[in-house]
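Participant: Based on what follows, work out the 3D shape:
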Amino acid sequence: MEEKIKEIIMEALCVNEDEISDNVTFDELGADSLNIIEIVSMIEDEFEIEIEFEEFSAIETYGQMVSVLQDKLAA
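Facilitator: Predicted coordinates:
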């Protein structure tokens, strides 16, 4: 799952895998609000889940995104 999330982020933001770590913020990766919406949409499609606005608006780092997705997929 984490590799697929990285692939989605790399595609949406045109960044390299080595730029993505648990503590890197989406701001640091150069993402704006439209990029975040694109990433969330791609993740929802890939994993067939729905991420509420309150959930994704609170996500600031790659690690937080992985954690939220692990919780959703485990439910």
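Participant: From here on, just use CA atoms for contacts and neighbour counts.
Facilitator: Fine.
Participant: mind checking the SS state of residue 35?
Facilitator: With DSSP: H, G, I helix; E, B strand; the rest coil as the basis, the three-state label of residue 35 is helix.
Participant: For burial, what's the neighbour tally of it?
Facilitator: By other Cα atoms under 10 Å, 15 other residues sit near residue 35.
Participant: another one to check against the first:
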Amino acid sequence: MDRASVATRFKDVLDREFLVDISRISDTTTFEELGLDSLDMLTLVEAVQEEFQLKQSVSRFSEVETIRLIGRAIDIIVDITK
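Facilitator: The predicted structure is shown next:
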């Protein structure tokens, strides 16, 4: 899956789960800037696992909980879905 597709779907998840204005999101946006806290991150991990059907690589994506930048989270998903 290419990075642009992953980015679009990831932003859609953020919008669907947290009603985030996706026009505010860039690779350097932090989850904190979007108002997401640690509990929100758990919800995000679950939503992304479902969106991208991540079963075998769940532990790898759980790194997102400690990642601050949206762009890095997208890169991890691209890597997992290769």
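Participant: Any idea what the TM-score comes out to?
Facilitator: Once superposed, the chains reach a TM-score of 0.86 (TM-score structural alignment, normalised by the length of structure 1), with 74 aligned residues with a Cα RMSD of 1.6 Å.
Participant: Residue in structure 1 paired with residue 33 of structure 2?
Facilitator: Using TM-score structural alignment, the equivalent of residue 33 of structure 2 in structure 1 is residue 28.
Participant: Assumed its match was part of a helix.
Facilitator: No - under three-state DSSP, residue 28 of structure 1 sits outside any helix and is assigned coil.
Participant: Next, count neighbours for it.
Facilitator: By the criterion of other Cα under 10 Å, residue 28 of structure 1 has 12 neighbours.
Participant: all helices for structure 2, in order.
Facilitator: Assigned helices in structure 2, in chain order: 3-18, 38-51, 58-61, 70-80 (criterion: DSSP state H).
Participant: what comes up buried for the shortest one?
Facilitator: Spelled out, it's helix 58-61 of structure 2. Neighbour-count burial for helix 58-61 of structure 2 flags residue 61 (criterion: 16 or more other Cα atoms under 10 Å).
Participant: and what of the second one?
Facilitator: Residues of helix 38-51 of structure 2 classed as buried by neighbour count (16+ other Cα under 10 Å): 41, 44, 45, 47, 48, 49.
Participant: From residue 58 of structure 2, how far off is the last one?
Facilitator: The one in question is residue 49 of structure 2. 7 Å (Cα to Cα, to the nearest Å).
Participant: Please apply the same query to the fourth one.
Facilitator: From residue 47 of structure 2 over to residue 58 of structure 2 the distance is 12 Å, taken as Cα to Cα.
Participant: Cool, thanks, signing off.
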